[in-house]
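**Q** sharing a sequence plus its predicted fold:
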Amino acid sequence: MTNTGTPWIYIVGEKLLVALRTPSEPAIVERLWSLVCSPSTTFEDALRVIPNTSGGEPASFVALERSSGNGSVKLLVHGDAVVDAHTGGRWTRITSGDQPWRRDELSGVEAVAAGGLTGEPGSPVSGVSFPLGSGVIVANRIDWVADPGSIAAPARADAAASASPVPPAQSHFRPAPADTHTIIRPPAQRVRPEDDPAMRHDGETVLRRDIAPPIQDETVLREAPLVPDDPKTLLYGFRINGGQAYPLDAVHYFGRNPRQPRIPLPDPSRLVPVVSGSKSVSATHLEIKQIGDSIVATDLKSTNGTSVIPPHGHWRRLRQGESVVVAPGTFIDIGDGNVIEILPPWPGV
């Protein structure tokens, strides 16, 4: 804890951790605390409670779930929040970048730091520190480490430990397992998406515009919700990670290596491959199509699932094979930083 910089509210349980930048509604903090105390609460349960906006701007928060035993961490970084993760012998910084958020799942995680972090990932920090077993605290930074002997990095704390506090004089490299240290965080310098939407592309997404020939596949599509089968009077669009906009003038299949369904559809279709280094995106992950003046998104029984966030709404995880009608302004997260934005009616239509 420091007396300067932006403080954060940390809600810490045995496996779930949520960091909210202050100020935050007490009712939300109380609700999150009741959730993280329950062993049956999932990562998605916590996301449904956290507001996505604050004062008209993207809210800043971190949601993190640790899996016991295998070192895997599931996380969502939203707004100006920052997470440093130590994996494979090195530190990696995870931010939302030029997007409103970033969702990721890491394996072999040895340590995590969360909050409003500055400086180089893994750089030393200073401040008044104390251990935390579980609870709700206000601080500038929180750290968790699985094996302190294997990491040469800044001071950190075991969120599941209960050792005695260490005097501030020892707040530097290689602390005891239960030291918590903080960092002074100056105002972040970010390009806001609303200022320059063209800057929201991560440079990794590959979008193919041609209509690929039908390819035999085992993908089974679930029937879409009932929507009016009227002729189109509007033509909506989409873009990936804030990149180039494309019209929804065909049925679009998104995935790591997408294929058309085994039974060809009467409507034209396009395959949209995306980059997924961790292969958390399924080969054929998501279908988006326009029926009349409605837009229908369908999870194609993906392995790691699909998350949908409507305008001014909360995160919702689709069930395998589930279809949902989405509105312009909806974001659809299919994993590995690949976020599809549904755009308003196409110009000139």
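**A** Ah, there it is.

**Q** can we go C-alpha only for contacts and neighbour counts from here?
**A** Noted.

**Q** now do the SS call for residue 46.
**A** In the three-state summary, residue 46 is assigned as helix, counting by DSSP: H, G, I helix; E, B strand; the rest coil.

**Q** ok, it to residue 19 distance?
**A** In this view, residue 46 and residue 19 are 11 Å apart by C-alpha to C-alpha, to the nearest Å.

**Q** any shared contact partners between these two?
**A** The overlap between the contact sets of residue 46 and residue 19 (C-alpha atoms under 8 Å, 6 or more residues apart in numbering) consists of residue 63.

**Q** ok, these two, which is more surrounded?
**A** Legend: neighbour count by other C-alpha atoms under 10 Å for residue 46 and residue 19, higher for residue 19 (28 against 21).

**Q** below is structure B, check it against A:
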Amino acid sequence: MVVGTVTSATRVGAGEWEVVVGDRFIAVLAAPADDRAIAELAGLTGDATVGIERLVQEIPGAPDAAGEVDRGFAVVWWPTADASSVTAVVRGEAVVDVDSPGGSRRFDGRGIRPWHLAEFRDVSGVRITEAAAPLRPRGTAIGARAPGRATLRATDVEWTPEARPSGADVPLGASSDRAARGGPLDATNAPETETATDAIAITGEEPETVEGPADLDPISAFAPGPPPRVRIGADDVRTVTRPILVGRRPLAPRAPAAASAAPELVPVRSPTGVVSGTHLELRVEGERLVATDLRSTNGTVLRTATGVRRMRAGESIVVVPGSTLDLGDDTIIEVLPASDEAPRPTRTDRPRT
């Protein structure tokens, strides 16, 4: 179980989230959320082995109905009891503000579908809120202490690695005694403020101290270990240390990027023209390799050990060794096992904030 204190608040006029707090994760879904999804997530709150993939799997996809607004979701997950390492997944209006010794940074969905994933280190605090909320450092947790596993409704959720001392407890009120799913926090019970707060203490082993600022660049936030490798076509084997753009005539984004983050452009032959000019992006998010179909004309077919599926235009998906991506015209990208001999970034290779 991860050490820390979770505090929730309700701001007048802000969009609310359904919040599920587990031993290893905090998940927020736009309220009102699907009851089945909330129930499934609540059933995982005590599972110390649950992975980020399983958590995201339980969250419904974006609405398809015309005119229906998808406010999105966010999941913050601790892969180990070391609370300084965090993986975040966001979509839509949900954002995760990450605190580190170097300051606060915002991680948002950037319009990526079905979601955007990144891994962060040296984290000293996390705040989940909506994109319209201003970026500000994590506040001081005030309010009642509640069970470590809970569901509730709020507009803001904050986590701090410091466990709440017992002397800081206050009597539980109607807004905080929710071991099961409850209604929205009642801002009228908060003394002369615009927010009502609720704190959930998560206890466990003390996290290790990690010095230095957080590695908050999703492209550069590699976990220890060799980066992934791919084979493009028959014999073009590449180690993915920065984004790779594949297509007939791939073009780099118009926005300038640092030299270390500038994408590799990999042109491929397509006699019949079924491969788009800039067809697919491969990038590393944390420990995972993510493939994104860049709204190609004829699509991308993903083959894995469990089956075959055609990626939706603009869709991002985690791909694992043994998977293949078929762009058409015999252009096959194979995801290879990482090699221990492959070059890997070190702390001095990554930008510091």
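**A** Alright, I've got the coordinates. What you are looking at is a predicted structure, and each value in this text was computed from that prediction instead of being measured.

**Q** next, the TM-score between them, please.
**A** Comparison of the two superposed chains (TM-score structural alignment, normalised by the length of the first structure) gives a TM-score of 0.51, and 246 aligned residues with a C-alpha RMSD of 5.7 Å.

**Q** for residue 9 of the second structure, see how far away the counterpart of residue 113 of the first structure in the second structure is.
**A** Counting by TM-score structural alignment, residue 113 of the first structure corresponds to residue 127 in the second structure. Counting by C-alpha to C-alpha, the separation of residue 127 of the second structure from residue 9 of the second structure is 11 Å.

**Q** now do the shared contacts for these two.
**A** Overlap between the contact sets of residue 127 of the second structure and residue 9, as judged by C-alpha under 8 Å, 6+ apart, is given by 156-157.

**Q** what helix or strand is residue 38 of the second structure located in?
**A** Assigning secondary structure by DSSP states H and E places residue 38 of the second structure in helix 35-42.

**Q** which bit of the first structure covers that helix?
**A** When the first structure is aligned by TM-score structural alignment, the counterpart of helix 35-42 of the second structure is residues 26-33.

**Q** with the second structure superposed, average distance for the matching stretch?
**A** Its matched residues in the second structure lie on average 0.9 Å from stretch 26-33 of the first structure after superposition (mean C-alpha distance after the TM-score superposition for the first structure).

**Q** how distant is that stretch from the center of its chain?
**A** Put simply, stretch 26-33 of the first structure sits 21 Å off its chain's centre (C-alpha atoms, centre = their mean, to the nearest Å).

**Q** strands of the stretch 201-350 of the second structure, start to end?
**A** For the stretch 201-350 of the second structure, the strands identified by DSSP state E, counting those that start in this stretch occupy 229-232, 236-239, 244-247, 264-267, 280-285, 288-293, 300-304, 307-311, 316-319, 324-328, 331-336, in order along the chain.

**Q** which one of these lies nearest to residue 37 of the second structure?
**A** With C-alpha to C-alpha as the measure, strand 316-319 is the member of the strands of the stretch 201-350 of the second structure nearest residue 37 of the second structure (20.5 Å).

**Q** so how much does that closest one differ from the first structure once superposed?
**A** Plainly put, strand 316-319 of the second structure ends up 4.9 Å away from its match in the first structure on average once the two are laid over each other (mean C-alpha distance after the TM-score superposition for the first structure).

**Q** packing partners of that strand?
**A** Applying 3 or more C-alpha pairs under 8 Å, 6 or more residues apart in numbering; DSSP states H and E, we find strand 316-319 of the second structure packed against strand 288-293.

**Q** next one: the strand it packs on to chain centre, how far?
**A** For strand 288-293 of the second structure, the separation from the chain centroid amounts to 14 Å (computed by C-alpha atoms, centre = their mean).

**Q** just to revisit the earlier point, quick one: buried residues of the match of helix 35-42 of the second structure?
**A** Taking 16 or more other C-alpha atoms under 10 Å as the basis for neighbour counts, the residues of stretch 26-33 of the first structure that come out buried are 29, 32-33.

**Q** one more: stretch 90-108 of the second structure?
**A** Within stretch 90-108 of the second structure, the residues that qualify as buried are 90-100, 104-108, counting by 16+ other C-alpha under 10 Å.

**Q** so which of these sit within strands?
**A** The strands in this structure, assigned by DSSP state E, contain 90-92, 94-100, 104-107 from these.

**Q** make JSON lines out of these and add distance to residue 316 of the second structure.
**A** Written out in JSON lines, the entries for those read as follows (distance: C-alpha to C-alpha, whole Å):
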{"residue": "90", "distance to residue 316 of the second structure": "12"}
{"residue": "91", "distance to residue 316 of the second structure": "11"}
{"residue": "92", "distance to residue 316 of the second structure": "14"}
{"residue": "94", "distance to residue 316 of the second structure": "17"}
{"residue": "95", "distance to residue 316 of the second structure": "18"}
{"residue": "96", "distance to residue 316 of the second structure": "19"}
{"residue": "97", "distance to residue 316 of the second structure": "22"}
{"residue": "98", "distance to residue 316 of the second structure": "23"}
{"residue": "99", "distance to residue 316 of the second structure": "26"}
{"residue": "100", "distance to residue 316 of the second structure": "28"}
{"residue": "104", "distance to residue 316 of the second structure": "26"}
{"residue": "105", "distance to residue 316 of the second structure": "23"}
{"residue": "106", "distance to residue 316 of the second structure": "20"}
{"residue": "107", "distance to residue 316 of the second structure": "17"}
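
**Q** now flag whichever of these is closest to residue 115 of the second structure.
**A** Checking these against residue 115 of the second structure with C-alpha to C-alpha, the nearest one is residue 91 at 4.8 Å.

**Q** OK, contacts around the nearest residue to residue 304 of the second structure once chain neighbours are set aside?
**A** Closest residue to residue 304 of the second structure in three dimensions, ignoring its sequence neighbours and counting by C-alpha to C-alpha, 6 or more residues apart in numbering: residue 323, at 4.6 Å. Contacts for residue 323 of the second structure were tallied using C-alpha under 8 Å, 6+ apart; they are 302-305, 334-335.
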